[in-house]
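[1] predicted coordinates and the sequence they were generated for:
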Amino acid sequence: MTVVKQEPRFEKGQRPVRIANCSGAQYDPGRQMRKQASLGEVDFLTGDWLAENNLAQEAAAMSSGTGEGFKKKTWDALQQSMDVIAEKRLKVVVNGGGLNPKALAWRCQELINKNKYNLKVAFVSGDNRLSHVQESLKNNVSLPQHFHDDVHNAALAKTKEARSDLKDSDILASNAYLGARAIVKGLENGADIIICGRVADASPVVAAAWWWYGWSDQDYNRLAGALIAGHLVECSAYVTGSNFSGFHRFDLDTFVDVGFPVVEVADDGTCIVTKHEGTNGMVTEDTVRCQLLYEIQGSSYLNSDVKAILDNVEVHQVGKDRVQVSGVTGRPPPPTTKLAIFYAGGFEAQILVNAAGYATSKKFTLFEKQIRIALSQKGLLESFTELEFQVVGRPQPNPHSQLQSTTYCRVYMQSMSKEPILALSQIFDDEIMQHYSGWHMSADLRMMAPKSFYAYYPAIMSQDELEEAVHLLAQDGTIANSFEGGHPSKYEALEKPPSYDSVNPLPLDSFGSTTSLRLGDLVLGRSGDKGPNINCGLFVHHPDTWEWFRSFMTLKTFTALLGGDGDNNYHIERVEFPKIYAVHFVIYGILGRGVSSSKLLDNRGKGFADYIRDKYINIPSRFPSWSDAD
């Protein structure tokens, strides 16, 4: 790989800071960091290796002696890139330190010592709240206050089902979402590489811009702009063509080995999203709008340092693979921050059984009846906390091949102990020769082996209770200096999120005759998970289309589009972003207890927007549409 030579930098703060993201999930390989460092001029490398349940995974690995607490892919990335980082004097801020950022920092220091690189390493502490939560559970016999406990009680009932017998020893991990303060302190005191644990996904980018310009912690509009810049690039290739709902309109080769994003943050907080020249993928208004609408909380985006208000956000193409984002304003942060708590949730398993087309629905009905009756006869039916028979797909009419005729039933189960799952496995063996016509399996019965899982409990804690700090290492790996991150100088209380239908909607018949088309023939979108919730953002492209879309896509319409996936207990919120022609929904509670223990096949909600876009609706005939999808 050719390393692009870094031109001498202008003085810090005199031009937009260029921040390259090299990871959006724990699986992103180390080569992406080296590519981001090598293929063009950047000032910072950031990476986000942590998702909701990663820390519980690391805790379990450490407990079993198979892990060191940090993400191995983060260490792989730093090893592959350290020579380029040293040569180009890049700053690096990553959250892959997991439960043990100090250990990963020491690994970096060893590599620096070995190669005599002129780099300083630091790590951030203060996010790990395991001992505090264990002590609270031990003394108070309860977990901390639930997130949005006073707003969405019915919607979040499933996430609040903490085991009645929960003990302090059952808590696997508990980490507060930190902001940018400690990172900024580290940069101010000469750190080149800062290893974080559970900082919020966008915090490394906020810190980079904050330090670059020397902002104050009350420069809320600027901080809010940087927060959204971080949000746009935190999922790596999601803003450069990956997970893009409009991909089918382009040459598919465009989306092979997509380049990762670079964001240029200006002093006023506006940003330009781009990527290195010559890499695959694309940065367009559509890819940026998709990512902007992904995993947000409605019209505001919360962080420990600032609350970003998105009502007037604008997205404009300003060049090839260059999109400017502006219109974001900021408010003081909330007095609390998110606290993710994971505890041993029990055991889960699944099995897949197939059926070829004819009379499929009755085949799966018979299969479920056989299993449930056998469980009931053994007194085991109530031993499962979850037992669902989920039919996936529908046979194609007049199929050309057997695969076109085949669908499957996913039996998903959870229980507090292994025994009910093992018993169901035995029942399955006993009943296996009493199967429906044409029964066959996707895999063998090893899939039914009980596997432990983690239950997720989203809570909140006071920011003033945080003991956030950054620690600079000496060459021998000891801590040379420590600096407290401090707390926000001002807070603004959390308010109930807004939710509304469009003001002054236009009569739908005023748009003329209609044609029955799939919503996705006109509308793009993106969806994803936020704890137990799914968010779904949908948008159109033109002012006249927007007038119809905002009038059509009401809360009532969206609820109807949920179809069989709807539930009266779900609380749904709706907001609009008129300058990007978007409507955004949050469905509270649909993922149950969240990714780590959701019974849904799409447990991250990533396919939800495309499910909604696949619905047939009456679209005004005068609107241009595309129908290149299968």
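    Noted; the coordinates are in hand.
[2] going by C-alpha atoms from here, please, whenever you check contacts or count neighbours.
    OK.
[3] the nearest residue to residue 559 once chain neighbours are set aside: neighbour count?
    Nearest non-adjacent residue to residue 559, counting by C-alpha to C-alpha, 6 or more residues apart in numbering: residue 566, 6.9 Å away. Residue 566 is flanked by 14 other residues according to other C-alpha atoms under 10 Å.
[4] if I look at residue 566, how far off is residue 242?
    Using C-alpha to C-alpha, to the nearest Å, residue 566 is found at 28 Å from residue 242.
[5] so which bits of stretch 232-239 are buried?
    Neighbour counts using 16 or more other C-alpha atoms under 10 Å place 232-239 of stretch 232-239 among the buried residues.
[6] no, scratch that, I was asking about stretch 443-455
    Buried residues in stretch 443-455, counted by 16+ other C-alpha under 10 Å: 448-450, 452-455.
[7] wait, which of these is closest to residue 401?
    residue 448 (29.1 Å; C-alpha to C-alpha).
[8] before we move on, back to that, thought the residue nearest to residue 559 was touching residue 556?
    No. If you go by C-alpha atoms under 8 Å, residue 566 and residue 556 don't touch, sitting 11.7 Å apart.
[9] residue ranges for the helices of the stretch 101-250 of the chain, please.
    Shown for the stretch 101-250 of the chain, the helices assigned by DSSP state H, counting those that start in this stretch span residues 101-115, 130-140, 181-188, 203-213, 220-233.
[10] now the longest one, how far from the chain's geometric center?
    What that stands for is helix 101-115. In terms of C-alpha atoms, centre = their mean, to the nearest Å, the centre of helix 101-115 is found 29 Å from the chain centre.
[11] how about the third one?
    Chain-centre distance of helix 181-188: 25 Å, with C-alpha atoms, centre = their mean.
[12] for the second one, same thing?
    In terms of C-alpha atoms, centre = their mean, the centre of helix 130-140 is set 28 Å apart from its chain centre.
[13] in addition, the following structure is provided for comparison:
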Amino acid sequence: MTLPRPRSTRPLSASPEVIRIGNFSGFYGERHSALQEMLDGGDVDVLTGDYLAELTMLILARDRAKDPALGYAKTFLAQMRQSLAAAYAKNVQIVVNAGGMNPAGLAARLRDLAAELDVPARIAHIEGDDLTDRAAELGLGQPLAANAYLGAWGIAECLRAGADVVVTGRITDASLVVGPAAAHFGWGREDFDALAGAMVAGHVIECSTQATGGNFSAFTEIADLSRPGFPIAEVSADGSCVITKHAGTGGAVTVDTVTAQLLYEIQTARYAGPDATARFDTIAVTDDGPDRVRLSGIGGEAPPPQLKVSLTRLGGFRNEMAFMLVGRHIEEKAALTRRQLEQWLPVRPAQLEWDLARTDTPDADTEERAAATLRCVVRDTDPKKVGRLFSGTAVELALAGYPGFFLSSPPREASPYGVFTAGYVDAALPEHTAVLHDGTRVAVPPTPTTRALADVTAPPIPAATAPGPSRHIELGEIALARSGDKGPHANIGVWVRTDDQWTWLVNAMTVERIRELLPETADLPIQRAVLPNLRALNFVIEGLLGEGVAYNARFDPQAKGLAEWLLARRVDVPAALLSD
């Protein structure tokens, strides 16, 4: 069915004061029906999709290495087959970074799909983030892929020219929202407060249902979390916004679910991007009614003079074997296994790491509850050293090792692992280009005004209250938290709900206390940011994740459960702060 309609000068939103921007994807693997759910669920002006986690860039880079025509998120094509006609009929623009390593290739496939479906949608895309061929000359080494985090202005250019779909590669996640908002309101390059507000809105909705109750530490407070709805940011002309969702969908939008996402994967009170730097110490978060939370008062500054570059390289090859230890003498069984394997290996890998997880319980009523896991991880640049040479040797211990020997998996070959690092280049170096739906190429210059990042002056800390009766409880009985990853680092945002609780938290939860509660962090650098406006603290634990998620340095390689571990630790809390 053909859907003819003039498309040249229509506004992105019928309202000059507000544009409704929703999100339907937070990662490559999101709920397939999400795009159609957002179109069917109610009114939106623009839908965004974020597909590019750090690990995804490695996956797409390897896809492109095998086939130059690939390198994009293939699932987005399948979603558009289902939903392109509906989006066009509803005048909903779609902006996604699903182009990954090959935005031009995905845009071409979308044009083919539109022709096949007889939908006259206009497809535009963004180029210039891929610096792989220039990496050496830019001092970035020789990575498998090097991609600069571009900003929102190319997206705005495409939308102003009438694009129905805009495909990008590696841009900042928040720019997916900043671009449509800037195009609709006509913001200038130095409207930093408004741009910073849209950045905050983008940061909140970029991870889809994490803003509506997903991965939420107080999830038991949400009445219906069976199928959370996807978030919508109603962005106003001054950059303030209301976070909401379609009526009748699951999950919830509350001050706490939004605060959780605000603290996700941040570092300091300055949240820098190529469009502006948002001051997270200025955000006011207020209840605006059922499933509505307002974000306002957001201060903005000029962006830094450099762009961050995602550098993905092949780190080597890895393998692992897990020995299951049941019953008595767990420590002795583990020690015997270590001695035997290390003696029997024909050649020692470059890295050989052991980890004993004591998940066994005394006098257990099932065999599984009586079991501990001894995990051995090996890495080397030579796949032979960590392939069957390693895993086969582990199997050879079966009849010569500890009593009750068994493994959690059969022997396997080595698998490659990637390493993510961050580089930086002058903002003018990438050739940021908006390729409009008619093929016109528009150069997108960087923002002319910049400001070097600097630490935020620490706010005054309220004096600790006089000690009184206390209770030794789990931290999660008074606080909420969320954690995540940034390359090799992990962050934990912790917040409370009342001013009195905040006075206790900011004095009690120091860097030294974090090291005590989370012994795995004891020898690592930890940075603390104080955010009184959110009653929150953010801790960045440097190096906890080795060389990033693909390196798989710990059993929780993205630190997603780190906050839950912290909330389960017991601390002394003044009884007066706790409700009955």
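    Yep, that arrived. Because the structure is predicted, anything quoted here is derived from the model rather than measured.
[14] what's the TM-score here?
    With the length set by TM-score structural alignment, normalised by the length of structure 2, the two chains reach a TM-score of 0.94; 570 aligned residues with a C-alpha RMSD of 2.0 Å.
[15] who's in contact with the equivalent of residue 21 of structure 2 over in structure 1?
    Counting by TM-score structural alignment, residue 21 of structure 2 corresponds to residue 19 in structure 1. Neighbouring residues of residue 19 of structure 1 by C-alpha atoms under 8 Å, 6 or more residues apart in numbering: 42-46, 205, 208, 262-265.
[16] average gap between the longest strand seen in structure 1 and structure 2?
    Longest strand in structure 1 by number of residues (criterion: DSSP state E): strand 336-356. Average distance, strand 336-356 of structure 1 versus aligned residues of structure 2 after superposition (mean C-alpha distance after the TM-score superposition for structure 1): 1.2 Å.
[17] list the contacts for the aligned residue in structure 1 for residue 482 of structure 2?
    Aligned by TM-score structural alignment, residue 482 of structure 2 pairs with residue 526 of structure 1. Neighbouring residues of residue 526 of structure 1 by C-alpha under 8 Å, 6+ apart: 244-245, 290-291, 293-294, 536-538, 606, 609-610.
[18] measure residue 94 of structure 2 to residue 39 of structure 2 for me?
    Counting by C-alpha to C-alpha, the gap from residue 94 of structure 2 to residue 39 of structure 2 is 11 Å.
[19] more neighbours: which of these two?
    residue 94 (27 against 20).
[20] let's have the helices of the stretch 101-250 of structure 1 in CSV, adding distance to residue 492 of structure 1.
    Putting the helices of the stretch 101-250 of structure 1 into CSV (distance: least, C-alpha to C-alpha, whole Å) gives the following:
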stretch, distance to residue 492 of structure 1
helix 101-115, 31
helix 130-140, 25
helix 181-188, 18
helix 203-213, 19
helix 220-233, 12
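[21] out of these, which is closest to residue 387 of structure 1?
    Among the helices of the stretch 101-250 of structure 1, helix 130-140 comes nearest to residue 387 of structure 1, with 29.3 Å by C-alpha to C-alpha.
[22] what helices or strands is the closest one leaning on?
    strand 171-176 (3 or more C-alpha pairs under 8 Å, 6 or more residues apart in numbering; DSSP states H and E).
[23] circling back to that earlier point, now intersect the buried residues of stretch 443-455 of structure 1 with the strands, please.
    452-455.
[24] which one among those gets closest to residue 117 of structure 1?
    Minimum distance to residue 117 of structure 1 across these is 40.8 Å, recorded for residue 454 (C-alpha to C-alpha).
[25] the equivalent of residue 120 of structure 1 over in structure 2: what's it in contact with?
    Alignment note (TM-score structural alignment): residue 120 of structure 1 maps to residue 122 of structure 2. Neighbour list for residue 122 of structure 2: 111, 162-165, 437 [criterion: C-alpha under 8 Å, 6+ apart].
[26] how many residues are close by the residue nearest to the match of residue 21 of structure 2 when sequence neighbours are not counted?
    Computed as C-alpha to C-alpha, 6+ apart, the closest residue to residue 19 of structure 1 that is not its neighbour in sequence is residue 44, at 4.7 Å. A count of nearby residues for residue 44 of structure 1, using other C-alpha under 10 Å, gives 26.
[27] surely residue 44 of structure 1 meets residue 207?
    No. In terms of C-alpha under 8 Å, residue 44 of structure 1 does not count as a neighbour of residue 207; the distance is 10.5 Å.
[28] coming back round to it: element containing the match of residue 482 of structure 2, please.
    Element membership of residue 526 of structure 1 [criterion: DSSP states H and E] is strand 524-530.
[29] average offset between that strand and structure 2?
    Compared with structure 2 after fitting, strand 524-530 of structure 1 has a mean deviation of 0.4 Å; criterion: mean C-alpha distance after the TM-score superposition for structure 1.
[30] mean per-residue distance, the following helix or strand past that strand versus structure 2.
    Next in sequence after strand 524-530 of structure 1, counting helices and strands by DSSP H and E, comes strand 533-539. Here the mean offset of strand 533-539 of structure 1 against structure 2 after fitting is 0.6 Å, by mean C-alpha distance after the TM-score superposition for structure 1.
[31] buried set for strand 533-539 of structure 1?
    Neighbour-count burial for strand 533-539 of structure 1 flags 533-539 (criterion: 16+ other C-alpha under 10 Å).
[32] ok, which pair from those is furthest apart?
    Using C-alpha to C-alpha, those reach their maximum pairwise distance at 533 and 539, which is 20.1 Å.
[33] returning to that earlier point: residue 278 of structure 1 is nearest to which of the helices of the stretch 101-250 of structure 1?
    With C-alpha to C-alpha as the yardstick, what comes closest out of these is helix 220-233 (18.5 Å).
[34] all the strands of the stretch 151-300 of structure 1, residue numbers only.
    All strands of the stretch 151-300 of structure 1, identified by DSSP state E, counting those that start in this stretch, fall at 171-176, 193-195, 261-265, 271-275, 300-302.
[35] just the stretch 501-630 of structure 1 next, same as before
    With DSSP E, counting those that start in this stretch as the criterion, the stretch 501-630 of structure 1 has strands at 514-518, 524-530, 533-539, 571-577, 582-588, 616-620.
[36] and for the fourth one, what span of structure 2 is it aligned with?
    Strand 571-577 of structure 1 corresponds to residues 525-531 of structure 2 when matched by TM-score structural alignment.
[37] and the helices in the stretch 351-500 of structure 2, which stretches?
    388-396, 499-508.
[38] make JSON lines out of the ones you listed and add mean neighbour count and distance to residue 243 of structure 2.
    Supplementary listing: the helices of the stretch 351-500 of structure 2 in JSON lines, determined by neighbours: other C-alpha atoms under 10 Å; distance: least, C-alpha to C-alpha, whole Å:
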{"stretch": "helix 388-396", "mean neighbour count": "20", "distance to residue 243 of structure 2": "50"}
{"stretch": "helix 499-508", "mean neighbour count": "18", "distance to residue 243 of structure 2": "24"}
